[in-house]
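**Student:** the following comprises the amino acid sequence and a computationally predicted model.
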Amino acid sequence: MKLTPCYDEPLPPAFFPSTAPLPFSRLDFGPGFQWGASAAAYQTEGAWQHQGKGPSIWDDFTRRKGAIRRGEHGRVAADFYSRYETDLDLASALGLTDFRFSAAWARVLPEGTGAVNRRGLDFYDRLVDACLERDLRPLLTLYHWDLPSALQAKGGWTNRSIVGWFSEYAQLMARRLGDRVPQWAVLNEPMVFVGAGHLLGIHAPGRRHLGAFLAAAHHATLAQAEGGRALRALLPDSARIGTTFSCSYLTPHRPGTADEAATRRADAILNRFFVEPTLGLGYPTAELPALRWLLERYQKPGDEQRMAFDFDFWGIQNYTREVVKFSPWLPLQWAALVPARQRGVPYTDMGWEVYPESIYHILKQFSAYKKAPQLLITESGSAFPDAVANGRVQDPARRAYLQAAIGQVLRARREGVDVGGYFAWSLTDNFEWAEGYGPRFGLIHVDYETQERTMKDSGRWYQQFLGGGVLEDGRVQAAVTRQQ
């Protein structure tokens, strides 16, 4: 692979924790480590009504006045549906070994169940084949938040029938693509699509109701395990089945005060709620006693056993830490997050603190579970302002974050954590949900008017790093032989 020139602008010192294990190279991770980037259907595909695709809850939600900044939507997005071969060529040029993407449920089952849209399945056939032609192992996420509108009309995640609907969808995808897709993720960040979509109302379907949140959360927990079982029944023994969790390293605002108990309660909701049921531990109700009787309204005999599933890996998706304080105004968890802007720390365009060490702490936390499977970092990234100037996007802050985050993964790995891969979020810029097209996470810049792609300096650094360059003080030294 041809290596591009490195750039030597100074990098913000705040991005490099003193504990980052520098210098290091790709070779330090070993030959089997997975290096990838991630994407999601609604955020990138566009083609929202193309070739028989049905509408999703995000198609509906983006029509609501005030729901999305600047009234934007994902009807075209990054036009990945038409440009996937170009984007996969770029992924291959980066030196990636793996590419994570999601399927749009409504593209293959426009009504969510029943009649199959063959043209939608054909698209994912072509996409998988295109990955394999470029030596990119596909990692397919079944559900990345875009529920078919037809199922939402029946209650969506608040309807217990969704467990069966989702299992049917999983079986369809496994039968069609299981001979070529070696790794699968069942759900993407259930706490986000359940919490932001059913309690806070800031994501689709835009509900704000504690009962809706609890029902959706329980049904998502069941679907997570049932989806895993549906895949395992149909896929080859060699296939790896996982699911992904959003998680943040949590610290108390004022140690030694009520903030510490609030932090434990927040951890039970934000980090443990969907993980522990998969291990047969049930929900973390010891820290949240009220949760027990609230959930009893939706649980049925045998559910605790049905929630458990022996995943081959967990996808860890971490962007920041959160600082927690006691709050008497938030029932159930009695805890609130202190915004980074109020704490005088560096933060990204999403308002998230720049704290790469969070990824190390979360890897240590999740690996501490007895019977924890292998961990993959399936999302990690940062959003900062970007602009193309003379054919180049200089993004030293993102480049520094990427370097520091990878260093924290190596730190955990050197301490015995079984972490087997790192997937940057995201391959290209994309539609960032309620934030619209403002925040840019991509390694590759997208001009949304022309759909022109430009590799950012962060992407060029990742390309060099995967070619075997040695990282020292934020700069790439002489390249050595690339190792897969």
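**Tutor:** Structure received. Worth saying up front: this structure is predicted, and the values here are computed from it rather than measured. Numbering: from 1, shown residues only.

**Student:** when you work out contacts or count neighbours from here on, use the C-alpha atoms and nothing else.
**Tutor:** Will do.

**Student:** tell me the helix or strand right after the helix or strand encompassing residue 126.
**Tutor:** Using DSSP states H and E, residue 126 falls within helix 118-133. Next in sequence after helix 118-133, counting helices and strands by DSSP H and E, comes strand 137-143.

**Student:** and that next one, how far out from the chain middle?
**Tutor:** Centroid separation for strand 137-143 versus its chain: 11 Å, with C-alpha atoms, centre = their mean, to the nearest Å.

**Student:** got the buried residues for that strand?
**Tutor:** Within strand 137-143, the residues scored as buried using 16 or more other C-alpha atoms under 10 Å are 137, 138, 139, 140, 141, 142, 143.

**Student:** buried set for the helix holding residue 126?
**Tutor:** Residues of helix 118-133 classed as buried by neighbour count (16+ other C-alpha under 10 Å): 120, 121, 123, 124, 127, 128, 129, 130, 131.

**Student:** can you pull out the strands in the stretch 101-250 of the chain?
**Tutor:** Along the stretch 101-250 of the chain, counting by DSSP state E, counting those that start in this stretch, strands occupy 137-143, 183-187, 240-246, 249-252.

**Student:** relative to residue 382, which of those is closest?
**Tutor:** Within the strands of the stretch 101-250 of the chain, the stretch nearest residue 382 is strand 240-246; the backing value is 14.7 Å (C-alpha to C-alpha).

**Student:** against which helices or strands is the closest one packed?
**Tutor:** strand 183-187, helix 190-198, helix 210-234, strand 313-317 (3 or more C-alpha pairs under 8 Å, 6 or more residues apart in numbering; DSSP states H and E).

**Student:** this is the other structure I want to compare:
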Amino acid sequence: MTDPKFPADFLWGVATSAYQIEGAVAEDGRGPSIWDTFSHTPGKTVNGDTGDVACDHYHRYAQDVALIAGLGLGGYRFSISWSRCQPQGKGAWNPKGLAFYDRLVDTLLERGITPHATLYHWDLPQGLQDEGGWLNRDTALRFTDYAVTMGQRLGDRVAAIATHNEPWCTAFLGHHSGKFAPGLKDPQAAVQVAHHLLLSHGLALQAMRAAGVKAPLGIVLNQSPVTPASGRATDRALAEREYALFVRWYMDPIFHKRYPTASGVHLYPQVRENDFDAIAQPLDFLGVNYYTRIWASTDEPPQPAPAVQGVTDMGWEVYPEGLLELLVGLKREYTLPPIYITENGMANADRLVDGRVDDAPRIAYMRGHLEALSRAIAAGVDVRGFFYWSLLDNYEWDSGYDKRFGLVHVDYATQQRTLKDSAHWYRDFVARQAAV
């Protein structure tokens, strides 16, 4: 099968996040985050799993960087634990936490890997949650202070700084469905949290640029196209509403200085004068996380998506064409900066047998999505890089350790890392791209 062709300077990488891999939650001055609190609350996660140890990356980061280098990859996207660097989310900074990210960035650079930092991947310091968390507008100001310090600390060495990862998850899963920390179930709170997240993003970009931070600045959004289950007006209206709430709710304020209106969208946040001016800062890049499409059915029970190409271990439809549909649609609707696919990957029921993990479904998933991505680039979408999610099997939030997304298998009892067949495939694919 012929490989799709990508530009010669296209960046190939992998991604992780702090709480999912670092462990060492009570070491070297780190303060608790909302995910420490949530995961230790009975009934919130599969098997009561926590990120206390996770992949022990805090102690094994050099080994993990060596894995990335061994795969021949040029980029690594990681997130910074706010409470490791500033235990209460305001006030005193933790020198040992700051030094850890200095070591990580320097180690990446020594191996020829460009570091791409994300400031916030859902692990708000518990001290700020105790004062209202993201529902408190003041948290946007505390985040801005944090962003400036980290930007000044790392901005001369990292290739990019993203403010937030997937604010939809923080707002909706954390404050509407209650599946994620802090576990609230209040729809009005969720839209207000979404607004404060976007406000914090814009204020942080303004402040980092004013402080002279050199790194390119952006945000990472999880996005999907929406397919109506039929041509009925009810399904089409539901699809419009789902797209407005999932994609446009975050894109429109940044690019159009407004929230979307769509049939059935009736909850809106309190917005102060000049908020949209603050949010709509120019982006140096946009990170897009894509896993599957949204299927909009008003039937009761809803008609399921066709899933012709199967489903992942998360139960998500495998639909590579959705990545092409999404990107072409975004290009049509917005004046976009350069795009990075900052996450794409699948959970698979992987098993280590005689030192090998045969994860053929993941290879098929990757191949299909990379083919779709190459078609999007051919259609004129300016995509500069791709980060597979994830480097390692890791702590998968409320699913605990039950779901495996990694290119590298982790035996959580021993912390033994084993390259899966997909890791070998990705290494060889990237090598063939370089040889063209």
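**Tutor:** Received, thanks. From a predicted model like this one, the values you see are computed outputs, not experimental measurements.

**Student:** any idea what the TM-score is?
**Tutor:** The TM-score (TM-score structural alignment, normalised by the length of the second structure) is 0.96; 436 aligned residues with a C-alpha RMSD of 1.7 Å.

**Student:** about what we covered before: with distance to residue 227 of the first structure added, can I get the strands of the stretch 101-250 of the first structure in JSON lines?
**Tutor:** As requested, these are exported to JSON lines (distance: least, C-alpha to C-alpha, whole Å):
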{"stretch": "strand 137-143", "distance to residue 227 of the first structure": "9"}
{"stretch": "strand 183-187", "distance to residue 227 of the first structure": "6"}
{"stretch": "strand 240-246", "distance to residue 227 of the first structure": "10"}
{"stretch": "strand 249-252", "distance to residue 227 of the first structure": "28"}
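
**Student:** still on that earlier bit, now the helix holding residue 126 of the first structure: which residue numbers in the second structure?
**Tutor:** Under TM-score structural alignment, helix 118-133 of the first structure corresponds to residues 95-110 of the second structure.

**Student:** ok, back up a step: now tabulate the buried residues of strand 137-143 of the first structure in TSV and tack on distance to residue 150 of the first structure.
**Tutor:** Below are the buried residues of strand 137-143 of the first structure laid out as TSV (distance: C-alpha to C-alpha, whole Å):
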residue	distance to residue 150 of the first structure
137	32
138	28
139	27
140	23
141	21
142	18
143	16
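
**Student:** how many neighbouring residues does the closest residue to residue 68 of the first structure other than its chain neighbours have?
**Tutor:** In space, not counting the residues next to it along the chain, residue 68 of the first structure is nearest to residue 434; the distance is 4.6 Å by C-alpha to C-alpha, 6 or more residues apart in numbering. The number of residues packed around residue 434 of the first structure, counting by other C-alpha atoms under 10 Å, is 21.

**Student:** got a list of what residue 434 of the first structure touches?
**Tutor:** 67, 68, 69, 202, 203 (C-alpha atoms under 8 Å, 6 or more residues apart in numbering).

**Student:** one more: residue 280 of the first structure?
**Tutor:** Contacts for residue 280 of the first structure (C-alpha under 8 Å, 6+ apart) come out as 304, 305, 307, 308, 309.

**Student:** trace it over to the second structure, please.
**Tutor:** Per TM-score structural alignment, residue 280 of the first structure is aligned with residue 256.

**Student:** show me what residue 284 of the second structure aligns to in the first structure.
**Tutor:** Here residue 284 of the second structure is matched to residue 312 in the first structure, going by TM-score structural alignment.

**Student:** same check on residue 150 of the second structure?
**Tutor:** Aligned by TM-score structural alignment, residue 150 of the second structure pairs with residue 173 of the first structure.

**Student:** what segments of the stretch 251-400 of the first structure are strands?
**Tutor:** Along the stretch 251-400 of the first structure, the segments classed as strands by DSSP E, counting those that start in this stretch run 313-317, 321-326, 335-338, 374-379.

**Student:** in CSV: those strands, plus mean neighbour count and distance to residue 102 of the first structure.
**Tutor:** Putting the strands of the stretch 251-400 of the first structure into CSV (neighbours: other C-alpha atoms under 10 Å; distance: least, C-alpha to C-alpha, whole Å) gives the following:
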stretch, mean neighbour count, distance to residue 102 of the first structure
strand 313-317, 24, 14
strand 321-326, 23, 26
strand 335-338, 19, 30
strand 374-379, 23, 12
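
**Student:** can you redo these as TSV with distance to residue 230 of the first structure?
**Tutor:** Output for the strands of the stretch 251-400 of the first structure, formatted as TSV (distance: least, C-alpha to C-alpha, whole Å):
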stretch	distance to residue 230 of the first structure
strand 313-317	16
strand 321-326	34
strand 335-338	37
strand 374-379	21
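
**Student:** among those, which is nearest residue 196 of the first structure?
**Tutor:** Residue 196 of the first structure sits nearest to strand 335-338 of all those, at 14.8 Å, using C-alpha to C-alpha.

**Student:** output the contacting helices and strands for the closest one.
**Tutor:** helix 258-267, strand 321-326.

**Student:** format those as CSV; extra columns: distance to residue 225 of the first structure.
**Tutor:** As requested, those are arranged in CSV below (distance: least, C-alpha to C-alpha, whole Å):
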stretch, distance to residue 225 of the first structure
helix 258-267, 22
strand 321-326, 28
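
**Student:** compare those and give me the one nearest residue 466 of the first structure.
**Tutor:** With C-alpha to C-alpha, the closest approach to residue 466 of the first structure among those belongs to strand 321-326: 27.0 Å.

**Student:** so which bit of the second structure is the closest one matched to?
**Tutor:** The aligned range for strand 321-326 of the first structure in the second structure is 293-298, by TM-score structural alignment.

**Student:** what residues does that stretch touch?
**Tutor:** So stretch 293-298 of the second structure is contacted by 224-230, 234-236, 238-239, 242, 303-305, 317, 319, 322 (C-alpha under 8 Å, 6+ apart).

**Student:** let's see that with 7 Å instead.
**Tutor:** Stretch 293-298 of the second structure has contacts (C-alpha atoms under 7 Å, 6 or more residues apart in numbering) with 224-229, 234-235, 238-239, 303, 305, 319, 322.

**Student:** on that earlier part again, and the residue nearest to residue 68 of the first structure, how far from residue 305 of the first structure?
**Tutor:** For residue 434 of the first structure, the distance to residue 305 of the first structure (C-alpha to C-alpha, to the nearest Å) stands at 36 Å.

**Student:** again with residue 323 of the first structure
**Tutor:** 34 Å.

**Student:** ok, now residue 414 of the first structure?
**Tutor:** In this structure, residue 414 of the first structure and residue 305 of the first structure are 35 Å apart, going by C-alpha to C-alpha.

**Student:** over to residue 359 of the first structure?
**Tutor:** For residue 359 of the first structure relative to residue 305 of the first structure (C-alpha to C-alpha), the value is 31 Å.

**Student:** which of the two has more residues huddled nearby?
**Tutor:** Neighbours per residue (other C-alpha under 10 Å) separate residue 359 of the first structure from residue 305, with residue 359 holding more: 29 against 16.
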